[in-house]
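# I would like to see how this sequence folds:
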Amino acid sequence: MNPESWSELLDLVAGATLETLYMVGLSGLVTLAVGLPAGVALYLIEPAGPCPLPWLHRPLSTLVNIGRSLPFIVLLIAVIPLTRAIVGTSLGSSAAVVPLTLGSIPFFARVVEAALREVDRGRIEAVVAMGGTLRHLIFMVLLPEALPALLAGVTLTLVMLVGFSAMAGVVGGGGLGDLAIRYGYQRFNTEVMVATVVVLVLLVQLLQSLGDRAVRRLAHRR
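Just a heads-up that it's a prediction; the model follows:
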């Protein structure tokens, strides 16, 4: 490749990387805002939980299971009408945030539920015995005690979102996946394919290493 071609390739990859970061960042924030309360609720109201409500837990758990069972590529296509209603279009990075969020919320909710189950039951029973409210139980025991596991779950979810964002390129979702398909696969451009794969691997490695480091620091402080 000549210098001009390399410059064009770098511009394309840089722009696609920014779009991918935008999609992962925004969908990650929405997933955290919705998935965390959903996971806490799943734990609290399960039959063996602190506030058992089996009649509510069953439909909520079923809804989460349905969301997790759908392959992401199917979800991408199935929610196109919803995406158009929310964003006004089914193409581009902003439109991809809708299926990315819907696909990751059920997963993260289960991660939160599993993390809270690891909290020492004795501490939970002690708070309840001392007359602690539900707010005390959640914010003074459950979330602080499960914080390392929750942070590991956030890291896992963000890494998953990077992969989902690349898959969104199949339907014109923008980002590195869209670049790989339109400029790499469809135009038989090996350089573009290699460049997008390298950047995706680096993003995953960066997110995982930062998450692991944060989890270790929290664990050492406990």
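
# use CA for all of it now, contacts and neighbours both
OK.

# pick out the residue nearest the middle of this protein.
residue 157 (3.6 Å; CA atoms, centre = their mean).

# quick check: that one vs residue 13, distance?
23 Å (CA to CA, to the nearest Å).

# ok, now residue 216?
32 Å.

# between those two, which one's more packed in?
For residue 216 versus residue 13, neighbours defined as other CA atoms under 10 Å are more numerous around residue 13 (20 against 12).

# tell me the contacts of that one?
176, 179, 192, 195-196 (CA atoms under 8 Å, 6 or more residues apart in numbering).

# please, which helix or strand holds it?
If you go by DSSP states H and E, residue 13 is part of helix 3-45.

# next one: residue 55
Short version, using DSSP H and E: residue 55 is in helix 54-69.

# within the helices and strands, which one has residue 201?
helix 190-221.

# okay, angle between that helix and helix 3-45 too, please.
Using axes from the mean of the first three to the mean of the last three CA atoms, to 10 degrees, one finds that helix 190-221 and helix 3-45 are set 40 degrees apart in direction.

# want to put them side by side, so please do this one too:
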Amino acid sequence: MKAVHFLVASVFLALASSLASAADPSPLQDFCVAINDTKNGVFVNGKFCKDPKLVTPKDFFFSGLNIPQKTSNPVGSTVTPVNVVQILGLNTLGISLARIDYEPYGQNPPHTHPRASEILFVQEGTLYVGFVTSNPDNKLFTKVLHKGDVFVFPIGLIHFQFNIGKTNAVAFAALSSQNPGVITIANAVFGSDPPINPDVLAKAFQLDQNVVKSLQAKFWWDNN
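Take a look at the predicted model:
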């Protein structure tokens, strides 16, 4: 009987180990430059990739991240992403980058990256930043950042940046995914298509239904 119990335990341990490792595998080649044309692609490591013989330095290159972006929009900021869409050579490498420009009192509104942690470096200006932990604590961690400071936002947590200075600010973010994704909270909740039933939001946010409808009627700006 003990032998049977041992055998069953061994099977469960083996299964648990298998499930624990059921994540994206590490690349099995030097690079896998993404390609949309599957007819001319080579299937490598679960992805369609450009034939390595046809890969050029341009596949790993992006220019213009030094150029300030316009921030005259409702939130007062603009995000310039550099992910696998902009650099096809980032495919399978698990990293990406972004530049964020803020006008005075502009902000990168509360949002999440479902597939990446983020590390933020302030090049110019003064930013008030923070993130909120998951339920049930919902603890807020905040910090005022100055030029040269760095702050980390853990994967999936709601976070924000707010330019509290009187001059423009610039920050650069590195993210642990080739395509981190972004969910801006207000946009997703009040700007969904089609709209969420106002009864749901009125009860969830403890608001009058007219307030909810007013919020849903607004134009929710995407600063990405």
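
# so what number do they get for TM-score?
TM-score for the superposed chains, counting by TM-score structural alignment, normalised by the length of the first structure: 0.22, backed by 75 aligned residues with a CA RMSD of 5.3 Å.

# if we can go back for a sec, pretty sure the residue nearest to the centre of the first structure contacts residue 108?
Yes. With contacts counted by CA atoms under 8 Å, residue 157 of the first structure reaches residue 108, the gap being 6.5 Å.

# tell me the buried residues in the helix holding residue 201 of the first structure?
Residues of helix 190-221 of the first structure classed as buried under the neighbour-count rule (16 or more other CA atoms under 10 Å) are 192-193, 195-197, 199-200, 203-204, 207-208, 211-212, 215.

# quick one: distance of that helix to the chain centre.
14 Å (CA atoms, centre = their mean, to the nearest Å).

# which residues does residue 67 of the first structure contact?
102-103, 106.

# restricted to helices, list the residues you listed.
102-103, 106 (DSSP state H).

# can you report how many residues lie near residue 42 of the second structure?
With other CA under 10 Å as criterion, residue 42 of the second structure counts 17.

# that one belongs to a strand?
Yes. Applying DSSP: H, G, I helix; E, B strand; the rest coil, one finds residue 42 of the second structure inside a strand.

# can you classify residue 159 of the first structure by secondary structure?
Look at residue 159 of the first structure: counting by three-state DSSP, its state is helix.

# so it sits against residue 201, correct?
No. Counting by CA under 8 Å, residue 159 of the first structure does not reach residue 201; the two are 10.1 Å apart.

# so which bits of stretch 209-217 of the second structure are buried?
209, 212-213, 215-216.

# possible to save these as CSV with distance to residue 13 of the second structure and secondary structure?
Converted to CSV, those look like this (distance: CA to CA, whole Å; DSSP: H, G, I helix; E, B strand; the rest coil):
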residue, distance to residue 13 of the second structure, secondary structure
209, 51, helix
212, 50, helix
213, 52, helix
215, 50, helix
216, 49, helix
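
# TSV for the residues you listed, including distance to residue 145 of the second structure?
Output for those, formatted as TSV (distance: CA to CA, whole Å):
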residue	distance to residue 145 of the second structure
209	38
212	34
213	36
215	31
216	33
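
# of those, which is the nearest to residue 41 of the second structure?
Using CA to CA, residue 216 is the member of those that sits closest to residue 41 of the second structure, with 43.5 Å.

# how about the closest one: what's its closest non-neighbour residue?
Among residues not flanking residue 216 of the second structure along the chain, residue 190 sits closest, at 4.8 Å (CA to CA, 6 or more residues apart in numbering).

# now residue 213 of the second structure, nearest residue through space, not along the chain?
residue 198 (6.6 Å).

# quick one, what contacts the one you found?
So residue 198 of the second structure contacts 209, 212-213 (CA under 8 Å, 6+ apart).

# closest one to residue 101 of the second structure out of these, please.
residue 212 (30.2 Å).

# which ones are touching the closest one?
Counted by CA under 8 Å, 6+ apart, residue 212 of the second structure has contacts 190, 198, 201-202.

# 6 Å instead, please
Residues in contact with residue 212 of the second structure (CA atoms under 6 Å, 6 or more residues apart in numbering): none are found.

# contact partners for residue 124 of the first structure?
Counting by CA under 6 Å, 6+ apart, residue 124 of the first structure touches no other residue.

# state the distance from it to residue 159 of the first structure.
31 Å.

# again with residue 31 of the first structure
Residue 31 of the first structure is 13 Å from residue 159 of the first structure, by CA to CA.

# looking at these two, which is more packed in?
residue 31 (24 against 19).

# now the closest residue to that one other than its chain neighbours: how far from residue 115 of the first structure?
Leaving aside its chain neighbours, residue 31 of the first structure sits nearest to residue 105 (5.0 Å; criterion: CA to CA, 6+ apart). To residue 115 of the first structure, residue 105 of the first structure is 15 Å away according to CA to CA.
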